[in-house]
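[1] Following is a predicted model, sequence given first.
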Amino acid sequence: MGGTCTTGCGELTTAYLCHTCTGRLRAVLRDVVELALGAELRRAAHRAVRLTRTVDHLGAPTAEQPLPVDLDAANLGDALNDTFAAWVRHVAATMASDRALGPVCHACAGAPLPGHGSCSAILGTRNPAAHPSALAQWLATNVDYIRTLPTSGELLDELDAITRAATRAVDLPESSILAGACPECAGPVYTAQDATHGRCRTPGCDGVVRVDQGRADHLDTITRADAEYTAADAARVMTALGEPVTRAQINQWHRRGHLTPSSWAPPRSTTRPRPVDQDDQTSATKGRPRFRLGDLRARRRAALNRSRSA
């Protein structure tokens, strides 16, 4: 043990982790606990998604219905928990092999105290409460031991990377909107509802989008691609991109013969009984109507022009 820090920072150390990188590790663990990143990711995953998955990926629509959860945040939450849990098990197992373990002392019955190595190892092998804050707190209690491990540099790199990703994911305000596609990397750019410009959050990219132009350009792009949507999806997409319309309006235009479906999506399966009217009977036999975005935008413009001239 001793030499240069295992993170590759170049600093000399008597352990495997230098004092600077040990400070970084403490800061990472403190952020996970104080920001409650695990809980924030769960909230972000179930947050009301303002955009369908198809618009979020700036691509052509699919036949799938938009999900009521943000899968990116949900997957990241699982990765955060799994990464911290794996390192807790590793550190606890190393402690167990280094030290003769006895029963947990009375003072550490709830959580290990600093300096109580045996208690920390025992509680660690039992896997502290399976959420990131508790796991990070356990690791923080044992930082002085962790820096003596040959794997401490790898531990810091992994925990730092996953914590940064989680922080970026929960840093997006709930009132954010899609500003359009980044002119540099083509990724989706989000910004606050009242902002005029949005800056790309993709690492290494600093593209800027003007909100009104970016949304209009993206709507034109998916219109030219002959994108098709069900009424519910079309209402979400058009409203998110600056041309608000409701599902009820679209269905009304269809019933009155102002819109012709371009294709039909499979009927939605349900076990809940519903009253059946003529429209439901049509949906049961043909499925759910899909409409071309270009037709919907033209119908919306015609309705707006008629209301203005009335």
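    Alright, I've got the coordinates.
[2] Could you use CA atoms for every contact and neighbour count after this?
    OK.
[3] For Thr191, what is the enclosing helix or strand?
    strand 188-192 (DSSP states H and E).
[4] Could you list every helix and strand in contact with that strand?
    Under the contact criterion of 3 or more C-alpha pairs under 8 Å, 6 or more residues apart in numbering; DSSP states H and E, strand 188-192 touches strand 176-181, strand 197-199.
[5] would CSV of those strands with distance to Leu139 and mean neighbour count be doable?
    Output for these, formatted as CSV (distance: least, C-alpha to C-alpha, whole Å; neighbours: other C-alpha atoms under 10 Å):
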stretch, distance to Leu139, mean neighbour count
strand 176-181, 34, 25
strand 197-199, 35, 20
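[6] put this beside the first:
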Amino acid sequence: MEKIDEIQTLKKSKKVLIVSSTNSSHEVLRISDFSGDPLQLARFVETKDFSTVLVVGPSYFANIVKVFNPKKSILIPRIEMVCPMTKAIPYDWVKNIKGEGNVVVSLLQAGIEIMSLSDFIVSDTKILDVVRSIEAKTIYVLPDKNVAQYVQKNFPDKEIKSFCAFCIPDSIFLPFMVDEKKSKFKGAEVVVTPYTPVDVIEKADRVIGRDDLIKYVLSSDKKEFIVGHEVNLINRLKRDIPSKFLYPLYEYAFCPITTMATLSDIVRSLRERVYEINIPENTANRIRKIIEESEAYGEKD
């Protein structure tokens, strides 16, 4: 409680808004003014009269918040909070792909340089809509190979290429886990995300974009779910929706990046105003334009 009280006092005296990723730890959610996916955070921050914002989550969350709020100071509590996918793709490799006339669709986890080269930038929730709208037959989906394979499964007439990057907690799932949990929790719906390996997706009852997972569980008539996603999100769903029963597909599917920041890290960040995200404003504006056009593009159909 001491640290939480200290953070509440500091953020008030320093006039700092705190936002966090949806699957943050319970203690981080307690001190957050808002939690959500990267685009939700970015748009929430836009509406608030704060010049300094602390983003608790993987660095790509802070990057997207900065893209939509280039004139605000965006902080992250630890500089090591970088999703491996954010730094996985070589810039020159993507530049060569673009030079050959290929279409590049990037997820929000892609690094700033990669997003600036992309034709489309979307969340996994939107990716099928966007790819459906693209006339090109060969499309690079970056950086997650499992999302690319999921897209390929949905568009067999297209050639979907990717890189070897993947989400650590979502890639840990194996087909036998689905069989075991279905046998143990008969009648429970198996829900996974596009970041899951395709052989697991094939055994699941439903594939839902990360951003829509909470909304789906909340609105569904079903009462029991086996969820193939990061355990902190499942724990949050259990707290927020106590009337439903949620079982993790694998109990040790933790994201080491999301849970890296401690309350002590947040105190230090507030006291010392570290660590600031810096993106050139012209780059931020370009990426924002691509994101907004991609969001609209996916809605045309």
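    Right, received. Where do you want to start? Treat the numbers as computed from the prediction; the structure is a model and nothing was measured.
[7] TM-score of the superposed pair?
    Overlay of the two chains. TM-score (TM-score structural alignment, normalised by the length of structure 2): 0.22; 109 aligned residues with a C-alpha RMSD of 6.2 Å.
[8] okay if I get the helices and strands packed on strand 188-192 of structure 1 as TSV plus distance to Thr54 of structure 1?
    Listed next are these as TSV, based on distance: least, C-alpha to C-alpha, whole Å:
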stretch	distance to Thr54 of structure 1
strand 176-181	12
strand 197-199	20
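[9] among these, which is nearest Thr230 of structure 1?
    Nearest to Thr230 of structure 1 among those is strand 176-181; the distance by C-alpha to C-alpha comes to 20.4 Å.
[10] That closest one vs strand 188-192, what angle?
    140 degrees (axes from the mean of the first three to the mean of the last three C-alpha atoms, to 10 degrees).
[11] same for strand 176-181 of structure 1, what does it pack against?
    Strand 176-181 of structure 1 is packed against strand 188-192, strand 208-210, helix 211-224, with contacts defined by 3+ C-alpha pairs under 8 Å, 6+ apart.
[12] okay, these, which one's buried deepest?
    strand 188-192 (a mean of 22; mean count of other C-alpha atoms under 10 Å).
[13] Next, the angle from that one to helix 211-224.
    Going by the same axes, to 10 degrees, strand 188-192 of structure 1 makes 140 degrees with helix 211-224.
[14] can you pull out the strands in the stretch 201-310 of structure 1?
    208-210, 228-230, 263-265, 288-292 (DSSP state E, counting those that start in this stretch).
[15] returning to what we had before: now the helices and strands packed on strand 176-181 of structure 1 in JSON lines, with distance to Leu139 of structure 1?
    Below are these laid out as JSON lines (distance: least, C-alpha to C-alpha, whole Å):
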{"stretch": "strand 188-192", "distance to Leu139 of structure 1": "34"}
{"stretch": "strand 208-210", "distance to Leu139 of structure 1": "39"}
{"stretch": "helix 211-224", "distance to Leu139 of structure 1": "43"}
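[16] Where does Arg288 of structure 2 fall, secondary structure wise?
    Assigned by DSSP H and E, Arg288 of structure 2 falls in helix 281-299.
[17] So which bits of that helix are buried?
    By neighbour count with 16 or more other C-alpha atoms under 10 Å, helix 281-299 of structure 2 contains the buried residues 283-285, 287-291, 294-295, 297-298.
[18] Asp211 of structure 2: neighbour count?
    19 (other C-alpha atoms under 10 Å).
[19] Thanks a lot, catch you later.
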